[in-house]
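Participant: structure for the following, please:
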Amino acid sequence: MVTKIIHIDMDAFYASVEQRDNPELRGKPVAVGGSSKRGVVAAASYEARRFGVHSAMPSAIAARKCPDLIFVKPRFDQYKKVSLEIRDIFHEYTDLVEPLSLDEAYLDVTSNKKEIPSATIIAREIKSKIKNKTGLTASAGISINKFLAKTASDLDKPDGLSVILPHEAEKFVEKLPIHKFHGIGKVTAKKMNGYGIYNGADLKKWSVLDLVKRFGKMGEYYHKIAFGQDDRQVNPNRIRKSISSEDTFEEDLTNMNEMEEAIREIAKNVYQWMEKNQIFGKTLTVKIKFADFKQITRSKTLPYLITDFTSMTEIANELLATVNIENIGVRLLGVALSNLNHDNKNPDGHQLTLDF
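Facilitator: As a prediction, this is how the structure comes out:
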């Protein structure tokens, strides 16, 4: 049986929710995020994207590109509510739903609850129900695996529906520019260009061994997708690998006391999530972005779970102290916790450490 995968991607989700809820924003360039000089765009409406505004762009640059840009503060509770409404629609067709974020998900509809033989028909029905229930549009990609379905959903946005049929897959990938491959970012694409790899046909010429030599363990994945292959299953029980929080400051921090206080507030967000979900971790990472946008991370892994806020802040500050940042200027700090205890619900990890 041919596997049938659908990738649903909501169109400019956060911005579209804001335009839906506030008629005055409709048809206007909207950016969800902070409007301050240190703010960052979380999402941009399609009207804003025409001016080159996109997510993760500094707000100051976005405002220069689009002088009429309207900044709206994010309402994540509302976005989550709408996302759950959309997810309910997915589950009308299959329980094999793998959310990637609030605005996108994979669905395996090879066998589905309504016994509809065509994945394309299912995708059309889902798009229609999302529009009727939420007033929002979604783009859908349909194919035989996750890589191709994800790629297809980007072909005809917004409100698009694209299908890559099994017999078309390899030829389609051969013509696909390397920077449009899902899983190949800008830095890797540029590196590949340096090796003469500009599209899928170029990538196919490389052996697994040569790709691994130059790109590490991801080389195996790149070799497979060059042939349109992806054996990853749709996983409805996807486990979160880390929890993180970060903050960009209005003014660069140059004083260690200020940085330690900022780290404390950022770590508090991570700890509150940990405590609420009773999920803790062993590896703590501090992220530092300097005024010149250079970015570094420092990590520490313990033999037991970090379960209290005091320990978390002490370790974070200890990592911060290993970097010479006085008077350099820090524009962003972040804290992340990984090595989470999904399989061990006893948070007192240090009590489980035994001597042999």
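
Participant: from here on, just use CA atoms for contacts and neighbour counts.
Facilitator: Noted.

Participant: Pro158 and Asp11 touch, don't they?
Facilitator: Yes. Pro158 lies in contact with Asp11 (CA atoms under 8 Å); the separation is 5.7 Å.

Participant: which residues are common contacts for the two?
Facilitator: Thr137, Ala138, Ser139 (CA atoms under 8 Å, 6 or more residues apart in numbering).

Participant: now, among the residues you listed, which is nearest to Ser153?
Facilitator: Ser139 (5.7 Å; CA to CA).

Participant: next, the buried residues of the longest helix belonging to the chain.
Facilitator: Selection of the longest helix in the chain by residue count, based on DSSP state H, yields helix 256-277. Residues of helix 256-277 classed as buried by neighbour count (16 or more other CA atoms under 10 Å): 256, 259-260, 262-268, 270-271, 274.

Participant: next secondary structure after it?
Facilitator: strand 281-290 (DSSP states H and E).

Participant: centre of the chain versus that following strand, how much separation?
Facilitator: 18 Å (CA atoms, centre = their mean, to the nearest Å).

Participant: kindly calculate the angle that it makes with helix 256-277.
Facilitator: If you take axes from the mean of the first three to the mean of the last three CA atoms, to 10 degrees, strand 281-290 sits at 140 degrees to helix 256-277.

Participant: pull the residues that contact the following helix or strand past strand 281-290.
Facilitator: As assigned by DSSP H and E, the chain's next helix or strand after strand 281-290 is strand 295-306. Defining contact as CA under 8 Å, 6+ apart, one finds that strand 295-306 is touched by 280-289, 312, 315, 319-320, 341, 347-350, 352-353.

Participant: buried among the residues you listed? Need that as a selection in PyMOL.
Facilitator: Buried residues within the contacts of strand 295-306, by 16+ other CA under 10 Å, are selected in PyMOL with:
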select buried, resi 280+281+282+283+284+285+286+287+288+289+312+315+319+320+341+347+349
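
Participant: and this one, please, so the two structures can be compared:
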Amino acid sequence: MNETPPRKIVHVDMDAFYASVEQRDDPSLRGRPVVVAWKGLRSVVCAASYEARTFGIRSAMPALRAERLCPDAVFVPPDFVRYRAVSRATREIFARHTALIEPLSLDEAYLDVTANQSGLPSATAVASAIRDAIREELELTASAGIAPNKFLAKIASDWRKPDGQFVVRPREVDAFLAPLPVAKIPGVGKVMNGKLAELGVVTVGDLRTLALPALEARFGRYGRRLFELARGQDDHPVVPDRPVMSVSAEDTFSLDVPIADTEAAIRRLAEKTWAAALKTPRTPRTVVLKLKTSDFRILTRSHTPAHPPTSCTELTDIALGLRDKLPTDDAIRYRLVGVGLSNFGTPDEAAAAVLQADLFAAG
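Facilitator: I've put the predicted structure just below:
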């Protein structure tokens, strides 16, 4: 039987995208530590230039902390209208090579170039051509990962940042993955990393020593996913125009806290969620608040206002209002809180929903 040839997947990731656009459009910012963030006590960093990253500044960091790390940093408010326009231009470049484009956000996308339409001889050549066009036409840089599947391509795109690319060929998968920290696997955050460390798992190679039944018994369905990814197995195809269904941000407290002590985290997570929602062309209508108790019970509350939230302030106010609907018993402790947006639609769909709600109210 003939085996299906491996896919050729390219993951393109723009380098420090928002900050790079700001530096491109304002020559006075070039070579300086630039932080893209709104002003405010609870604001978080949307992006940091590579000059700012040398001071330890990273995306999603509180803006006040970034200012302490680099007092000379230039803070610039985000301009998502401009970023979306540049993002569309990058996708026009992608489309010269393949119709199989799956955007993940404004600044990154998966491309399936197994059969590219530009006639180039390899996926590596396609990635190089895309990066060259981005540099020449948009005056920006991008990094790329080339691999047989999406999981590996995304890891590879980070390998030679900024302005580089890295290839993981099918025969190189095992050697590439084995020494990597297990935290490189999607879904292995701080908490999961700790659970795996308790099992003696630090690297992907360590993870391979655990049998599938043991992983499933410990982690359920995610245990199978861990087993597969540790072996470089990922059959998920590139899906063009995948609609955004929801965005969210959550955080686990170092110590369990009463509900009264969750406000600061909710405000911070609302900021992160709002920034993520602005990266999509679709409009969210429903706000979701999630809390997990110390005994792992999950409580969720949601609200769909007549008019979609139009600012981070509105999102935060709704999320805090949802919190007020939860039990206020101080004996209940919470280990995790999350803020999300869902029920996404196009701007026209959102406007139609608002009109319908207004007519209903008027009637």
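
Participant: which parts of the stretch 51-200 of structure 2 are strands?
Facilitator: Applying DSSP state E, counting those that start in this stretch to the stretch 51-200 of structure 2 gives strands spanning 74-76, 101-105, 108-112, 142-147, 165-167.

Participant: with structure 1 superposed, average distance for the last one?
Facilitator: It refers to strand 165-167 of structure 2. For strand 165-167 of structure 2, the mean deviation from structure 1 after alignment is 0.4 Å (mean CA distance after the TM-score superposition for structure 1).

Participant: quick one: that strand aligns where in structure 1?
Facilitator: The aligned range for strand 165-167 of structure 2 in structure 1 is 161-163, by TM-score structural alignment.

Participant: who touches the matching stretch?
Facilitator: 120, 123-124, 139-143, 149, 152-153, 155-156.

Participant: how about a cut-off of 6 Å?
Facilitator: Ser139, Ala140, Gly141, Ile142, Ser143, Ala152 (CA atoms under 6 Å, 6 or more residues apart in numbering).

Participant: ok so, going back, between the buried residues of helix 256-277 of structure 1, which is nearest Val53 of structure 1?
Facilitator: Out of the buried residues of helix 256-277 of structure 1, the member with the shortest distance to Val53 of structure 1 (by CA to CA) is Ile266, at 27.3 Å.

Participant: list the residues that contact that closest one.
Facilitator: Ser245.

Participant: before we move on, back to that, now the strands of the stretch 51-200 of structure 2 in CSV, with distance to Ser49 of structure 2?
Facilitator: Formatted as CSV, these follow (distance: least, CA to CA, whole Å):
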stretch, distance to Ser49 of structure 2
strand 74-76, 10
strand 101-105, 18
strand 108-112, 17
strand 142-147, 13
strand 165-167, 19
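
Participant: and Ser342 of structure 2, which of those is closest to it?
Facilitator: Taking the strands of the stretch 51-200 of structure 2 one by one with CA to CA, strand 101-105 is closest: 15.9 Å.

Participant: where in structure 1 does that closest one align, residue-wise?
Facilitator: With TM-score structural alignment as the criterion, strand 101-105 of structure 2 aligns to 97-101.

Participant: have a look at how far, on average, the matching stretch is from structure 2.
Facilitator: Mean deviation for stretch 97-101 of structure 1: 0.2 Å (mean CA distance after the TM-score superposition for structure 1).

Participant: buried ones in that stretch?
Facilitator: For stretch 97-101 of structure 1, by 16+ other CA under 10 Å, it's Val97, Glu98, Pro99.

Participant: also stretch 153-161 of structure 1?
Facilitator: Ser153, Asp154, Leu155, Lys157, Pro158, Asp159, Gly160, Leu161.

Participant: from these, pick the one nearest Lys114 of structure 1.
Facilitator: Closest to Lys114 of structure 1, out of all of the buried residues of stretch 153-161 of structure 1 and judged by CA to CA, is Leu161, at 20.4 Å.

Participant: which residues in the stretch 151-300 of structure 2 form helices?
Facilitator: 173-177, 190-198, 204-207, 212-219, 221-230, 263-277 (DSSP state H, counting those that start in this stretch).

Participant: put together JSON lines for these, with distance to Leu299 of structure 2 on each row.
Facilitator: Below are the helices of the stretch 151-300 of structure 2 laid out as JSON lines (distance: least, CA to CA, whole Å):
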{"stretch": "helix 173-177", "distance to Leu299 of structure 2": "37"}
{"stretch": "helix 190-198", "distance to Leu299 of structure 2": "19"}
{"stretch": "helix 204-207", "distance to Leu299 of structure 2": "32"}
{"stretch": "helix 212-219", "distance to Leu299 of structure 2": "21"}
{"stretch": "helix 221-230", "distance to Leu299 of structure 2": "21"}
{"stretch": "helix 263-277", "distance to Leu299 of structure 2": "14"}
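
Participant: out of those helices, the one nearest Leu64 of structure 2 is which?
Facilitator: Comparing those by CA to CA, helix 263-277 comes nearest, at 12.1 Å.

Participant: re earlier: for Leu41 of structure 2, find the nearest of the helices of the stretch 151-300 of structure 2.
Facilitator: Short answer: helix 263-277, nearest of these by CA to CA, at 10.0 Å.

Participant: what angle sits between that closest one and strand 101-105?
Facilitator: Going by the same axes, to 10 degrees, helix 263-277 of structure 2 makes 150 degrees with strand 101-105.

Participant: scan structure 2 for its longest strand.
Facilitator: Longest strand in structure 2 by number of residues (criterion: DSSP state E): strand 246-257.

Participant: by contact count, what packs against that one?
Facilitator: With contacts defined as 3 or more CA pairs under 6 Å, 6 or more residues apart in numbering; DSSP states H and E, the packing partners of strand 246-257 of structure 2 are helix 263-277, strand 334-342.

Participant: just tell me what Tyr14 of structure 1 corresponds to in structure 2.
Facilitator: In structure 2, the residue matched to Tyr14 of structure 1 (TM-score structural alignment) is Tyr18.

Participant: is its match in a helix, a strand, or coil?
Facilitator: helix (DSSP: H, G, I helix; E, B strand; the rest coil).

Participant: so what's it up against?
Facilitator: Tyr18 of structure 2 touches nothing, counting by CA under 6 Å, 6+ apart.

Participant: let's see 7 Å
Facilitator: By CA atoms under 7 Å, 6 or more residues apart in numbering, Tyr18 of structure 2 lies in contact with Val36, Ala47, Tyr83.

Participant: same question, Glu216 of structure 2
Facilitator: Gly223, Arg224.

Participant: ok, back up a step: tell me the angle the longest strand of structure 2 makes with helix 190-198.
Facilitator: Going by the same axes, to 10 degrees, strand 246-257 of structure 2 makes 60 degrees with helix 190-198.
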